[in-house]
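S.K.: Got a predicted model here, sequence first, then my questions.
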Amino acid sequence: MAITLSEAAANHVRNFLAKRGKGLGVRLGVKTSGCSGMAYKLEFVDVVDESDLTFESFGVTVFTDTKSLAYLDGTELDFVKEGLNEGFKFNNPNVKNECGCGESFHV
């Protein structure tokens, strides 16, 4: 079981944490939301929860909870630039369907 970051995503997170001046890594989770049922949540971590599961990619720690891991196992978080847009992209092998707006998914 694992969640990974691409090298581009790890570099982006590392640079952002350096500019921010603090942080232990990023937390990736899921929440009930959107038209397809679930949405990703991504936030910076300053304090570790006792129940956190941790993974490391390219020197960056990814934190998640047990419940979210059931939906995120095997996911790679990438950082992509497409034209003038740039942002994180979730490559999740568990997704069966996504909504048209790309904000939520179903497993």
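M.R.: Sure, I can see it. Numbers count the residues shown, from 1 in each chain.
S.K.: make it CA atoms for all contacts and neighbour counts henceforth
M.R.: Fine.
S.K.: and the nearest residue to residue 22 once chain neighbours are set aside, what does it touch?
M.R.: The spatially closest residue to residue 22, leaving aside those adjacent along the chain, is residue 46, at 7.1 Å (Cα to Cα, 6 or more residues apart in numbering). By Cα atoms under 8 Å, 6 or more residues apart in numbering, the contact set of residue 46 is 22, 23, 24, 25.
S.K.: With residue 51 instead?
M.R.: Contacts for residue 51 (Cα under 8 Å, 6+ apart) come out as 65, 66.
S.K.: Would you double-check that it falls in a strand?
M.R.: No: per DSSP: H, G, I helix; E, B strand; the rest coil, residue 51 lies outside any strand segment and is coil.
S.K.: what's the distance between it and residue 28?
M.R.: Residue 51 sits 14 Å away from residue 28 when distances are taken as Cα to Cα, to the nearest Å.
S.K.: Can you show me the helices along the protein?
M.R.: With DSSP state H as the definition, the chain shows helices at residue ranges 7-20, 66-72.
S.K.: So which of the contacts of residue 46 is surrounded by the most neighbours?
M.R.: residue 25 (24 neighbours; other Cα atoms under 10 Å).
S.K.: In JSON lines, list the contacts of residue 46 along with distance to residue 15.
M.R.: As requested, those are arranged in JSON lines below (distance: Cα to Cα, whole Å):
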{"residue": "22", "distance to residue 15": "11"}
{"residue": "23", "distance to residue 15": "11"}
{"residue": "24", "distance to residue 15": "13"}
{"residue": "25", "distance to residue 15": "11"}
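S.K.: also this one, for the comparison:
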Amino acid sequence: MFSIPGQAPVTITPAAERQITRLMAGKEAFGLKIGLKKGGCAGMEYTMDMVAAADKADEVIEQNGARVLIAPTAQMFLFGTEIDYETGLLESGFKFRNPNVTDACGCGESVSFSLDELAAGTQPKA
């Protein structure tokens, strides 16, 4: 994983911790696995699945009972991301505040990244 010693690769807000813990208990799951897949109008979409066990190459982040696993192919794209859970009048769901995103579609379901900047280890331009 791309990381800074002593710093978690992603952060989880208290609201997200509570929701992940509820989901883990309800599904008797090991944790919430996050990844990326090609799709959407901006090029990439986040994936989320409750899983029974971690794969060998998954990055596992544990925080106050909540467990998030990051798929190996998504690790460099998610470094520095804050995972939140927002409850609204019309919808509720996980929100990703990802500093590596260079573009997103209007609905926020699809994102894109600058591979050149990520490979070079520099921050993307906003």
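M.R.: Cool, got the structure. None of the values given here were measured: they were computed from a predicted structure.
S.K.: Quantify their similarity with the TM-score.
M.R.: Superposed pair, TM-score by TM-score structural alignment, normalised by the length of structure 1: 0.90. Supporting alignment: 106 aligned residues with a Cα RMSD of 1.3 Å.
S.K.: returning to what we had before: against residue 99 of structure 2, how distant is the aligned partner of the residue nearest to residue 22 of structure 1 in structure 2?
M.R.: Under the alignment defined by TM-score structural alignment, residue 46 of structure 1 corresponds to residue 52 in structure 2. Noted for residue 52 of structure 2: a distance of 29 Å to residue 99 of structure 2, by Cα to Cα.
S.K.: Now check structure 1 for the residue matching residue 111 of structure 2.
M.R.: For residue 111 of structure 2, the aligned residue in structure 1 is residue 105 (criterion: TM-score structural alignment).
S.K.: should've said residue 10 of structure 2
M.R.: With TM-score structural alignment as the criterion, residue 10 of structure 2 pairs with residue 3.
S.K.: which residues touch its match?
M.R.: By Cα under 8 Å, 6+ apart, the contact set of residue 3 of structure 1 is 55, 62, 72, 73, 74, 75, 76, 77.
S.K.: Show me the residue at the heart of structure 1, geometrically.
M.R.: Averaging the C-alpha coordinates of structure 1 gives a centre point, and the residue nearest to it by Cα atoms, centre = their mean is residue 28 (4.0 Å).
S.K.: Can you give me the distance of whatever residue of structure 2 lines up with it to residue 120 of structure 2?
M.R.: Structural alignment places residue 28 of structure 1 opposite residue 34 in structure 2 (criterion: TM-score structural alignment). Taking Cα to Cα as the measure, residue 34 of structure 2 and residue 120 of structure 2 are separated by 23 Å.
S.K.: how about the strands in structure 1?
M.R.: Along structure 1, the stretches classed as strands by DSSP state E are 4-5, 25-33, 37-45, 53-57, 60-64, 76-82, 85-91, 97-98, 105-106.
S.K.: packing partners for the third one?
M.R.: Secondary-structure packing of strand 37-45 of structure 1 (3 or more Cα pairs under 8 Å, 6 or more residues apart in numbering; DSSP states H and E): strand 25-33, strand 105-106.
S.K.: now for the first one, which elements pack on it?
M.R.: Taking 3+ Cα pairs under 8 Å, 6+ apart as the contact definition, the neighbouring helices and strands of strand 25-33 of structure 1 are helix 7-20, strand 37-45, strand 60-64, helix 66-72.
S.K.: To residue 100 of structure 1, which of these lies closest?
M.R.: Evaluated over these, closeness to residue 100 of structure 1 peaks at strand 37-45, with 12.7 Å, by Cα to Cα.
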